[in-house]
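*Asks:* Okay, predicted coordinates and the sequence, questions at the end:
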Amino acid sequence: MVALESTIITHGMPWPQNVEMARGVEALIRDEGAEPATIVVLDGVLRIGLSDDELMRLAQTAGAMKLSRADLAFAMATGRTGSTTVAATMIAAALAGIRTFATGGIGGVHRGAETSLDISADLDELARTQVIVICAGAKAILDLHKTFEVLETKGVPVVGFGVDELPSFWSRGSGIPAPLRLDTPEEIAAFQSAREAIGLDGGMLIANPLSPELEIDRETVGDWIEKALRDAEAAGVRGKAVTPFLLQRIFELSGGRSLEANIELVRSNARLAARIAVASACA
């Protein structure tokens, strides 16, 4: 099985691209021989996998909470509907015995964190919860160097899939060397089995870059991010609202290119996650 987050549906993409993306990703995972499990809290119930009607409902839900470790149980206790971030999805996946999770990009250390202390709970979750997370690196709006330094400090294996340089979400390169490299799903499954055999806790991060023809060059993305950050500061955007604000602003600045690349990287990560899940089941 492959876990899928739901924040990308409620906060990461507009309607109707969000439901089209979600359906397409689930179908792609099934085509690779695995079973998708989109994770969400619906009316206080933690759901591991959704029907098509429920997926449609979620994609049109306004005001859904954005759930992480701190408020996942709160939504359940108060009967709320909320979508799961990387951290909350990892928690729910582990509870359900799912060990492979595909997402777009992880959260991390935000720019200016030395004064704001804005650091995603995703990093702590990767250090404590035993799930393989397949992504296109950390979100490019973050301080990537600090994000990967924190993961190194916490002992989280960061693996470049077929590359020696970590990707930066929409771009194949980040200027940061990949600490580890593996080239096949079978190698990743074997690595995780070895970690479990010697009792190592925590997750593993697989950084899977976009194909060269689909990536957006770093310089262009950097210009969009700087403009979006200035706009966020001017608007007084803080906390959990920062990431969806920046992604929406970058979508506008890019003329939709960022969304197209986002959809493709989620599809690519889901495909790889399904192959890792199958390899792990066959090991």
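*Replies:* Structure's in. What do you need? Only a predicted model underlies this, so the values are computations on that prediction, with no experimental measurement involved.
*Asks:* can we go C-alpha only for contacts and neighbour counts from here?
*Replies:* Will do.
*Asks:* Spatially nearest residue to the residue nearest the centre of the chain (excluding sequence neighbours)?
*Replies:* Computing the C-alpha centroid of the chain and ranking residues by Cα atoms, centre = their mean puts Thr103 first, at 3.3 Å. Excluding its sequence neighbours, the residue lying closest to Thr103 (Cα to Cα, 6 or more residues apart in numbering) is Cys135, at 5.2 Å.
*Asks:* let's bring in a second one:
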Amino acid sequence: MLSEEVREAVGTRRPVVALESTIIAHGLPRPGNARVALELEEAVRREGAVPATIAVLDGRPRVGLDVDQLERIANEDGIRKLGHRDLPLAVAAGASGATTVSATAQLAALAGVRVFATGGLGGVHREWTVTQDESADLSLLARTRITVVCAGVKSILDVPATLERLETLGVAVAGYGTDRFPGFYLSDSGHPVDWTLSTPEQVADVMRAQDALGTPESALVVAHPVAEAEQLDPELHARVLADALTTCAARGITGQAVTPFLLDYLVRHTSGASLRANLAAVRGNVRLAARIATAWTRE
């Protein structure tokens, strides 16, 4: 179900930016999460685009939420975390859930929304050779024509393995204003990218070229680093992440429990600095995504 505003914008080819809801329900503490959700939507509007926050409410996938629906996602107990594999189950069960990157990208593409802003992508997890743990984000992006503006992948993951996997899957990756792949909390993950784009118009040109070439329906990842002044201190990040990984192993935490544990550990042991860097990255990505969507909708 598209909100009236989003439906009209898509129908008249006005710029629209998809926003995930997992950061609202599961990534930020209450009560500030609802305020951030409204702030991100307002940032899209200030750039002249229409925000389309995506979630499933009472079994209905919704592209574009009103204020009451955003409040539900932010404050209602029992809101599930939905990847794209969960969507049919949630719809059939009449469940409510916040959408991850993969579910948001899929629903946005189905609704005709081409540009999506998020914080960091999922990717290949550390110790992949043992756990075979890889985010569903990657395979979904390999078969979904959408442009994702992100701050790279979460730095708790195996970044070089994730870049290799994206290459294997045929997902285009370009740094925005940089030849380095960002590391979510960090401006530079320590790894290069092969392509650099410098303006929203250049990104839009790549999107048009994707369509003109008739290439497989894969995504374009625009890796937009958080500003150096707003990143998490790299030395603090390295030290706390090493401690977090050691603690995680000592407690026998495995599988899906690893990522939330590591992210929470970083927040608590950096006195909230990692959360502030996360929000700075998301805000910057949202603004850039709105500018890209505007350039994309220009003839």
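*Replies:* It's in. Here the structure is a predicted model, which means the values were calculated and not measured.
*Asks:* related to what we said a few turns ago, and the residue nearest to the centre of the first structure? What does it align with in the second structure?
*Replies:* Counting by TM-score structural alignment, Thr103 of the first structure lines up with Thr118 in the second structure.
*Asks:* Ok, Ala136 of the first structure next?
*Replies:* Ala136 of the first structure maps onto Ala151 in the second structure, by TM-score structural alignment.
*Asks:* Could you verify my assumption that that match touches Arg180?
*Replies:* No: counting by Cα atoms under 8 Å, Ala151 of the second structure stays clear of Arg180, with 11.2 Å between them.
*Asks:* quick one, which of these two is more surrounded?
*Replies:* Ranked by neighbour count (other Cα atoms under 10 Å), Ala151 of the second structure and Arg180 place Ala151 first, with 33 against 23.
*Asks:* mind listing what that one touches?
*Replies:* Counting by Cα atoms under 8 Å, 6 or more residues apart in numbering, Ala151 of the second structure touches 118-121, 182-185, 223-226, 281-282, 285.
*Asks:* At which residues are the strands of the first structure located?
*Replies:* Remark: strands assigned in the first structure by DSSP state E are 2-4, 36-42, 45-48, 65-67, 82-84, 100-102, 132-135, 158-161, 180-182, 204-207.
*Asks:* want to throw those strands into TSV with mean neighbour count and distance to Ala273 of the first structure?
*Replies:* TSV is the format used below for the strands of the first structure (neighbours: other Cα atoms under 10 Å; distance: least, Cα to Cα, whole Å):
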stretch	mean neighbour count	distance to Ala273 of the first structure
strand 2-4	30	7
strand 36-42	24	10
strand 45-48	17	17
strand 65-67	21	23
strand 82-84	29	18
strand 100-102	29	6
strand 132-135	28	6
strand 158-161	24	11
strand 180-182	17	14
strand 204-207	26	9
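*Asks:* aligned partner of Ala109 of the second structure in the first structure?
*Replies:* Per TM-score structural alignment, Ala109 of the second structure is aligned with Ala94.
*Asks:* Now stretch 4-20 of the first structure: buried residues?
*Replies:* 4-13, 18-19 (16 or more other Cα atoms under 10 Å).
*Asks:* same check, this time on stretch 147-162 of the first structure
*Replies:* Per 16+ other Cα under 10 Å, stretch 147-162 of the first structure contains these buried residues: 147-148, 150-151, 155-161.
*Asks:* can you name the two of those residues that are farthest apart?
*Replies:* Val150 and Phe161 (20.1 Å; Cα to Cα).
*Asks:* Hmm, Met21 of the first structure is touching Asn262, no?
*Replies:* No: using Cα under 8 Å, Met21 of the first structure is not in contact with Asn262; the gap is 9.8 Å.
*Asks:* Please name the residues that touch the residue mapped onto Ile188 of the first structure from the second structure.
*Replies:* Aligning on TM-score structural alignment places Ile188 of the first structure opposite Val203 in the second structure. Neighbour list for Val203 of the second structure: 197, 292 [criterion: Cα under 8 Å, 6+ apart].
*Asks:* on that earlier part again, against Tyr176 of the second structure, how distant is the match of Thr103 of the first structure?
*Replies:* 15 Å (Cα to Cα, to the nearest Å).
*Asks:* Then Val130 of the second structure?
*Replies:* Following Cα to Cα, the distance that separates Val130 of the second structure from Tyr176 of the second structure is 34 Å.
*Asks:* cool, Leu107 of the second structure as well?
*Replies:* With distances taken as Cα to Cα, Leu107 of the second structure is found 25 Å from Tyr176 of the second structure.
*Asks:* and Ala75 of the first structure, what pairs with it in the second structure?
*Replies:* By TM-score structural alignment, Ala75 of the first structure lines up with Ala90.
*Asks:* what's around that match, how many residues?
*Replies:* Per other Cα under 10 Å, the neighbour tally for Ala90 of the second structure reads 20.
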